[in-house]
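Novice: Can you look at this prediction? I've put the sequence above it.
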Amino acid sequence: MATYFVGDIQGCFDELMAVLDKVDFNPSRDQLWAVGDLVARGEGSLETLHYLRSLGESAQVVLGNHDLHLLAVQKGLKRANPKDNLQSLLKANDLPELIDWLRAQPLYRFDESSKIIMTHAGVPPHWSLQKLQLRADAVSEVLQSDDYIERLISQMYTDNVADDRGDMTELEHHIYCINALTRMRYLSPNGHLDFACKMPPEQVDDPALSPWFTYASETHPKYTLVFGHWAALMGNVPSESLHALDTGCCWGEHLTLWHKESDQKITQKRLKKS
């Protein structure tokens, strides 16, 4: 059995199929772990969800910020970004079933045998594995409830919950968890999430901002952390036990697949559309 981790697909379905063909991926024997942001900018968001859903237990998926945004768009709470290609997905007859499948996906995956944690954007440095599980599982419980829109989706859009304080309400805990696990890039020294800066670290001259993975961590390097979300990194991270897999396929770069057993990266350049 081979285990593959893939970066942000963002609806780039043809590129996903191409890179999986390169490794002769077979869902009857192999597993595909996806770091989230399954949908949005590429032309094949509907096909991507159909494919991943069809894999059953051979697909291990986490939710990204674009996937959560889809939940709000589908209910009319938000408009689709003009740069997204969600028209065919939003018109699909089985959209409700695909939304329910998405809601059932967690914010993290943990492979105990390999000591691998996968989230979309990373893990807050002050969180232990146990705290990650506790907080993310609480969000998943709400997402899988019948009133998930009222309890969470309609209220999760705020940059004001950027600090993990002890006096927060239950809703604020959920929002911080979503902000940290699906939107995090830079932190200030006191742990404050910065949502504005998306540049690569070498271009940032603000001494108050550092990448989240440069801080002393409760999870790393005890565990290998796999994440996406930050295309500007182009996979460049300072540790062999960090794997940044978003390499900007939807922006014209390439899709990255990490083969865990051989510790090799396989890439597929963005395909030109006719």
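Specialist: Thanks, I have it.

Novice: can we go C-alpha only for contacts and neighbour counts from here?
Specialist: Fine.

Novice: Starting from R79, give me the distance back to G252.
Specialist: 24 Å (Cα to Cα, to the nearest Å).

Novice: take the one below as the second:
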Amino acid sequence: MANYVIGDVQGCLDSLLQLLDKVQFNSQKDVLWFAGDLVNRGPRSLDTLRFVHDLGDKAHTVLGNHDLHLLALWCNSGRSHESDTIAEVVNAPDGEELVDWLRSQPLALRLPATKNNLNNSLLTHAGILSQWSFDDALALSHEVQQVLSGPNWQAFMAELYGNKPNRWDSSLEGFDRLRLIVNVFTRMRMVRDDGKIDFKYKLEPADAPPELKPWFELEREFPGEGPIIFGHWSTLGQLKNKAGYCLDTGCVWGGQLTALRLEDEAIVQVEAVEPPLPTIP
């Protein structure tokens, strides 16, 4: 049995299938863990959702910002973009079933224990704040998951978009609290010296203004915890970092699709099969 953590697929199902063929994935015994952004921008968002959904308990995913964008469009709470490739999900005969499955997924998952350095590792799409323990992160993820999987989830989707508040405070309540939790887990890259999250900068950390630091460069208040495995940052330019691993290697932009095998920290990659999108966002 092997556990594979896979970076942002974004509707690039053909690349995913090549990657699974390369690792000789066996759906009877192996398990896949996706770092979010299963859909959008790539050409086969609907087929990707169907494929992961149909794997049942052999596949797990956290939500990424593009997955949430799909949920927002489903309930008419988001603006469509020229690069979106998720209308086919909204219009599919099984679209409601897939959306209901997607909105029941968490923002953070504890990965299975292995005998190497990846014991006690956490999976999320973008990262976590330095002042959150893994238990904190999982509890906050559960708060959002309860709302998204509940009967009034569309009310939250109408309040999802926005960059405020941009600093964590445990006393936050209501939609402000939920929005910040979602933004940390699915959009965060850089944090300012004063603790405020910057949601605009998307390029390499080396080119960032001096007052901005990658979230994983901040000193964690819980240094004894294991690695954090994430995606979301295709321009980061490195796989292994101070937090753990970033597995978004820009497949949808003509890069690679990357898997990390938890049992031995082996990195497996395939070159993107799909035609690349024209520019990095």
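Specialist: The structure has been received and is ready for your questions. Because the structure is a prediction, the values reported are computed rather than measured.

Novice: what's the counterpart of T224 of the first structure in the second structure?
Specialist: Using TM-score structural alignment, the partner of T224 of the first structure in the second structure is P227.

Novice: repeat for W258 of the first structure
Specialist: Using TM-score structural alignment, W258 of the first structure pairs with L260 in the second structure.

Novice: now the helices for the first structure?
Specialist: 13-22, 45-54, 65-74, 87-90, 95-103, 129-143, 148-151, 170-183 (DSSP state H).

Novice: okay, those, which one's buried deepest?
Specialist: With neighbours taken as mean count of other Cα atoms under 10 Å, the helices of the first structure reach their highest mean count in helix 170-183, at a mean of 22.

Novice: name the helices or strands packed onto it?
Specialist: Where contact means 3 or more Cα pairs under 8 Å, 6 or more residues apart in numbering; DSSP states H and E, helix 170-183 of the first structure is packed against helix 129-143.

Novice: what's the mean distance for the helix it packs on versus the second structure?
Specialist: On superposition with the second structure, the mean distance recorded for helix 129-143 of the first structure (mean Cα distance after the TM-score superposition for the first structure) is 1.1 Å.

Novice: who's in contact with the alignment partner in the second structure of Y186 of the first structure?
Specialist: Aligned against the second structure by TM-score structural alignment, Y186 of the first structure finds its counterpart in M190. By Cα atoms under 8 Å, 6 or more residues apart in numbering, the residues touching M190 of the second structure are 197-199, 201, 212-215.

Novice: Could you tell me how many residues sit around the match of T224 of the first structure?
Specialist: 21 (other Cα atoms under 10 Å).

Novice: pretty sure it is in contact with A243, am I right?
Specialist: Yes. With contact defined as Cα atoms under 8 Å, P227 of the second structure counts as touching A243 (5.6 Å).

Novice: any idea what S15 of the second structure aligns with in the first structure?
Specialist: In the first structure, S15 of the second structure lands on E15 (TM-score structural alignment).

Novice: L89 of the first structure versus the closest residue to Y108 of the first structure other than its chain neighbours, what's the distance?
Specialist: Using Cα to Cα, 6 or more residues apart in numbering and skipping the chain neighbours, the partner closest in space to Y108 of the first structure is T119 (4.7 Å). According to Cα to Cα, T119 of the first structure and L89 of the first structure sit 24 Å apart.

Novice: With K131 of the first structure instead?
Specialist: 35 Å.

Novice: Also I178 of the first structure?
Specialist: In terms of Cα to Cα, I178 of the first structure sits 24 Å off from L89 of the first structure.

Novice: got the contact list for the closest residue to R79 of the second structure other than its chain neighbours?
Specialist: Nearest residue to R79 of the second structure, sequence neighbours excluded (Cα to Cα, 6+ apart): L73, at 7.0 Å. L73 of the second structure makes contact with 79-80, 90 under the criterion Cα under 8 Å, 6+ apart.

Novice: If you tally nearby residues, what's the number for the residue nearest to A208 of the second structure when sequence neighbours are not counted?
Specialist: Nearest residue to A208 of the second structure in three dimensions, chain neighbours excluded: Y201, at 7.5 Å (Cα to Cα, 6+ apart). Using other Cα under 10 Å, Y201 of the second structure has 15 neighbouring residues.

Novice: hmm, back to that, how do the contacts of L73 of the second structure look in the first structure, which are kept?
Specialist: Among these, the ones still in contact in the first structure (both residues aligned by TM-score structural alignment, their matches' Cα atoms under 8 Å) are 79-80.

Novice: counterpart of F25 of the second structure in the first structure?
Specialist: By TM-score structural alignment, F25 of the second structure lines up with F25.

Novice: what about its match, how many neighbours?
Specialist: 18.

Novice: same check, this time on P106 of the second structure
Specialist: For P106 of the second structure, the neighbour count with other Cα under 10 Å is 24.

Novice: what's the distance between it and D8 of the second structure?
Specialist: Taken as Cα to Cα, the span from P106 of the second structure to D8 of the second structure is 16 Å.

Novice: from memory H53 of the second structure sits against L98, does it?
Specialist: Yes. Using Cα under 8 Å, H53 of the second structure is in contact with L98, at 7.5 Å.

Novice: ranges for the strands of the first structure?
Specialist: Assigned by DSSP state E, the strands in the first structure fall at 3-6, 31-34, 59-61, 108-111, 116-119, 186-187, 193-194, 210-211, 224-227, 242-244, 254-259, 264-269.

Novice: separation between the alignment partner in the first structure of P210 of the second structure and A162 of the first structure?
Specialist: Using TM-score structural alignment, the partner of P210 of the second structure in the first structure is P207. The gap separating P207 of the first structure from A162 of the first structure is 19 Å, by Cα to Cα.
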